[in-house]
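1. build me a model:
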Amino acid sequence: MLYQALTAVFCILSALSTLAAAQTASNASLLDPSLYKNVNVTRGLVYHYYYSPPSQVGRPTLLLLHGFPSTSYDWRHQVAFFQDEGYGLVVPDMLGYGGTAKPVDPEFYKSSLISRDMVDLLDAENVNEAIVIGHDWGAKIVGRLANYFPERFSAFAFLSVGYFAPAVLERSFAELNNITQQVFGYENFGYWGFFSAEGADDIIESHLDSFFNITFPADKILSITDFAPLGALQAWLEANRSTAAGSYVTPEERSLQIDAMRDEGMTAALCWYEILTSTIERDDNQGIPQENLTIKKPVFFGAALEDYVAVAASQIASILQVSENTTTIQQYDSGHWVMLEAKDQVNSDLLSWIENL
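-> Alright, predicted model coming up:
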């Protein structure tokens, strides 16, 4: 009887220990809600952002910019890592996402305006100079910050998506797809058309599980067959097809992100694409000072070798073409979500790069 009782107690304690460990791991993946702030930027929009000041003397502040279809939560692994290293962090929900304003007029999403918003956030925290790191469309804004406000940043880092040259958008959406069809064998910007079309928000919101899994897929080849080409993604969603999500996203993280998409809707976030398939972004780029079209400060590019939309070779070429200073290029056996899938290596490489600036 005593043996059985002790065995039962041991099993209970073991289960509680496992539960506590799981809860600790779960909590570690979240950003501390008490460290979020709201600020009105100069054009009157509210931005929601995570802020942690440097905890070590001499450590700079990092500005981390996410892309589609996400929030500041994309940076959970980098926030935990760099906060422990003593760095300051400003991590906004970009316009159209999370707790930040969600205007549905694409004119609000001009890169020049969003770049000014980012500087307003730095001003709110009295950060005179930062290092900016971006992924996906966050990387596009990194490039525009180099174009419009180079004096506010000591270095620029791009993940997966490289420098989005204004000259690229001198071509129409149809021309871009014809070129990529000839070069890659598929239109790797084809999905922009669906994201820009009326009703795309409703289709995505009606098939969020299907959308999440094809956006964060374990099988990255699906980007070539069922995501990027013209009409492919819409057909995938309307058929409510599914696939396994990448293991770099835990079931809890997946649930949190799908719930956020459901609660916030997709209408505002899709404006990031409407400005690209119209003339809005093309016209906006006319205001970039010619002398700032090249980046004169250190650049880091983290290339995702299994990203078949932002193809690594073309992204590396775009970075090298515009960088006048030291350019550090690291390559990862990863798909598009490199800061999630290769988080430890990315964090280590970014830290080494920053420490050697």
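2. CA only for contacts and neighbour counts going forward, please
-> Will do.
3. longest helix in this protein, by residue count?
-> helix 2-28 (DSSP state H).
4. and it, how far out from the chain middle?
-> Put simply, helix 2-28 sits 37 Å off its chain's centre (Cα atoms, centre = their mean, to the nearest Å).
5. got the contact list for the next helix or strand after it?
-> In the C-terminal direction, the helix or strand that comes right after helix 2-28 (DSSP states H and E) is strand 36-40. The list of residues contacting strand 36-40 from outside it, by Cα atoms under 8 Å, 6 or more residues apart in numbering, reads Val46, Tyr47, His48, Tyr49, Tyr50, Tyr51, Leu121, Ala124.
6. mind listing what Gln257 touches?
-> When contacts are counted by Cα under 8 Å, 6+ apart, Gln257 touches Ser70.
7. now with 10 Å?
-> Gln257 is in contact with Pro69, Ser70, Thr71, Tyr73, Asp74, Phe212, Val249, Pro251, Asp263, counting by Cα atoms under 10 Å, 6 or more residues apart in numbering.
8. again, but for Asp226
-> Contacts for Asp226 were tallied using Cα under 10 Å, 6+ apart; they are Tyr191, Ile214, Ala232, Leu233, Gln234, Ala235, Trp236, Leu237.
9. quick one: which of the residues you listed is nearest to Asp349?
-> Checking the contacts of Asp226 against Asp349 by Cα to Cα gives Ile214 as the nearest, at 28.1 Å.
10. show me where the stretch 151-300 of the chain has strands.
-> Taking DSSP state E, counting those that start in this stretch to define them, one finds strands in the stretch 151-300 of the chain at 153-159, 299-304.
11. quick one: the helix or strand that contains Leu64 to strand 153-159, angle?
-> In this structure, Leu64 is located in strand 61-65 according to DSSP H and E. In terms of direction (axes from the mean of the first three to the mean of the last three Cα atoms, to 10 degrees), strand 61-65 departs from strand 153-159 by 40 degrees.
12. second input sequence below; structure requested for side-by-side comparison:
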Amino acid sequence: MASLAFPSLAKRATLSDGTSYGYVAHPSSKADAITFLLLHGYPSSCYDWRHQIKSLSAAGGCGLLSRLVTYIPDCLMGIVPISVGYIQPGLVDIDAINAYTESLFGYPTYGYWPWHNNEDAVKDCDEHPASAFTLIYAANPEDWKINMAPLDAAAEYVKAAAMRDVNNVDEAEIPDADRDCHLPTLLVVSEKDYITRADMNIATTKEHTPDLRVKNFADCGHWIQLERPDELHQLLEEFALELIDRKNS
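-> Down below sits the predicted model:
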């Protein structure tokens, strides 16, 4: 996707095991500028960051990389989780989360996860790309409560891509003392995100990030970087300036 969406900025890195990653990089021309690492989640792509790549490239540098907080925290000045708050590394009990959220909200927020872990999921998604796109980028955020979050609802609407516990081995080696995030953190969430809910992510992130500030967008769905690009850019710039001031003080 990086080479298609940003051909002039796209690069590729190949790991020792042969895994190849495409990414976007735009170095800053300013020596003292902060570099923003924009991490997209599943099932989105770097194209979802197109507004921020454009605006942040003018303000500093930007790039798209993978999970870094618990592996090389010394390389980061702060983090800005968007929609999904900070979660400690380790196994996640999806069944327990679904049962708990259903008792709170009347529907399980991650009912689609077990289906995404099905062997047939990739094939199903390839066969129904239009339906998958329509569900993931729903025009009405309320649709997620009905068509995506409940158990088996997404499978009935469209078949989606697979996900596995690929980080379990690495995360099992992280000491307990390093499982919290001690970096300055700006959590950005939205009131109309009915899966990665603002109330749940604020509460969870507060447990594990002692240096936290929160921005909760009203009348906004899950894709904050697409729905509120200008406001998000302002937040990122202000947070970056705060980090520079703290570093220099």
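13. tm score of chain vs chain?
-> After superposition, the two chains reach a TM-score (TM-score structural alignment, normalised by the length of the second structure) of 0.88; 239 aligned residues with a Cα RMSD of 2.0 Å.
14. just the buried ones from the contacts of Asp226 of the first structure?
-> Under a neighbour-count criterion of 16 or more other Cα atoms under 10 Å, the subset of those counted as buried comprises Tyr191, Ile214, Ala232, Leu233, Gln234, Trp236, Leu237.
15. now the helices for the stretch 251-357 of the first structure?
-> Counting by DSSP state H, counting those that start in this stretch, the segments of the stretch 251-357 of the first structure that form helices are 251-264, 271-277, 280-284, 312-322, 338-341, 343-355.
16. okay, these in a markdown table with distance to Gln4 of the first structure next?
-> Rendered in a markdown table, the data for the helices of the stretch 251-357 of the first structure read as follows (distance: least, Cα to Cα, whole Å):
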| stretch | distance to Gln4 of the first structure |
| --- | --- |
| helix 251-264 | 35 |
| helix 271-277 | 62 |
| helix 280-284 | 71 |
| helix 312-322 | 60 |
| helix 338-341 | 44 |
| helix 343-355 | 44 |
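17. for those helices, which one sits closest to Phe195 of the first structure?
-> Once Cα to Cα is applied to those, the stretch that comes out nearest is helix 271-277, at 6.3 Å.
18. related to what we said a few turns ago, just give me the mean distance for the strand holding Leu64 of the first structure relative to the second structure.
-> After superposition onto the second structure, the mean distance of strand 61-65 of the first structure to its aligned counterpart is 1.1 Å, using mean Cα distance after the TM-score superposition for the first structure.
19. I would like the range of the second structure that aligns with that strand, please.
-> Strand 61-65 of the first structure corresponds to residues 35-39 of the second structure when matched by TM-score structural alignment.
20. returning to that earlier point: quick one: which of the strands of the stretch 151-300 of the first structure is nearest Gln181 of the first structure?
-> For Gln181 of the first structure, the closest of these is strand 299-304, at 20.4 Å, according to Cα to Cα.
21. average gap between that closest one and the second structure?
-> Using mean Cα distance after the TM-score superposition for the first structure, strand 299-304 of the first structure ends up 0.8 Å from its aligned counterpart in the second structure, as a mean over the superposed pairs.
22. return the set of buried residues in that strand.
-> Using 16+ other Cα under 10 Å as the burial criterion, the residues of strand 299-304 of the first structure that qualify are Val299, Phe300, Phe301, Gly302, Ala303, Ala304.
23. correct me if wrong: Arg282 of the first structure contacts Glu274.
-> No. Arg282 of the first structure is not in contact with Glu274 according to Cα atoms under 10 Å; the separation is 11.7 Å.
24. just the buried residues from the contacts of strand 36-40 of the first structure, in PyMOL please.
-> Buried residues within the contacts of strand 36-40 of the first structure, as defined by 16+ other Cα under 10 Å, are selected in PyMOL through the command that follows:
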select buried, resi 46+47+48+49+50+51+121
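25. quick one: the aligned partner of Leu183 of the second structure in the first structure from Phe149 of the first structure, how far?
-> Under the alignment (TM-score structural alignment), Leu183 of the second structure maps onto Lys297 of the first structure. Here the criterion is Cα to Cα, to the nearest Å. By it, Lys297 of the first structure lies 12 Å from Phe149 of the first structure.
26. mind checking which of the two has more residues around it?
-> Neighbours of Lys297 of the first structure and Phe149, each counted by other Cα atoms under 10 Å, are more numerous for Lys297; the result is 18 against 15.
27. check the contact between the more buried one and Asn147; I expect there is one.
-> No. Judged on Cα under 10 Å, Lys297 of the first structure makes no contact with Asn147 at a distance of 11.4 Å.
28. so which of the helices of the stretch 251-357 of the first structure is nearest Ala139 of the first structure?
-> Taking Cα to Cα as the criterion, helix 312-322 is the member of those that comes nearest to Ala139 of the first structure, at 11.2 Å.
29. would you say Tyr51 of the first structure is within a strand?
-> Yes. The assignment for Tyr51 of the first structure, made by DSSP: H, G, I helix; E, B strand; the rest coil, places it in a strand.
30. wait, what's in contact with the closest residue to it other than its chain neighbours?
-> Ranked by Cα to Cα, 6 or more residues apart in numbering and with sequence neighbours excluded, the top spatial neighbour of Tyr51 of the first structure is Val90, at 4.8 Å. Taking Cα under 10 Å, 6+ apart as the contact definition, Val90 of the first structure lies against 36, 49-53, 61-65, 72, 79, 118, 121-122, 125, 127, 130, 132.
31. of those, buried ones?
-> Restricting the contacts of Val90 of the first structure to buried positions leaves 36, 49-53, 61-65, 72, 79, 118, 121-122, 127, 130, 132, with burial counted as 16+ other Cα under 10 Å.
32. and the residue nearest the centre of the second structure?
-> The centroid of the second structure falls nearest to Gly41 when counting by Cα atoms, centre = their mean (4.2 Å).
33. surely that residue touches Met163?
-> No. In terms of Cα under 10 Å, Gly41 of the second structure does not count as a neighbour of Met163; the distance is 11.6 Å.
34. ok, now how distant is the residue in the first structure that Ala10 of the second structure lines up against from Thr7 of the first structure?
-> Under the alignment by TM-score structural alignment, Ala10 of the second structure pairs with Tyr36 in the first structure. Counting by Cα to Cα, the separation of Tyr36 of the first structure from Thr7 of the first structure is 46 Å.
35. same question, Tyr186 of the first structure
-> Tyr186 of the first structure sits 61 Å away from Thr7 of the first structure when distances are taken as Cα to Cα.
36. quick one: which of these two has more around it?
-> In terms of neighbours (other Cα under 10 Å), Tyr186 is the more surrounded of Tyr186 of the first structure and Thr7; the figures are 19 against 12.
37. aligned to that one, what sits in the second structure?
-> For Tyr186 of the first structure, the aligned position in the second structure is Tyr107, judged by TM-score structural alignment.
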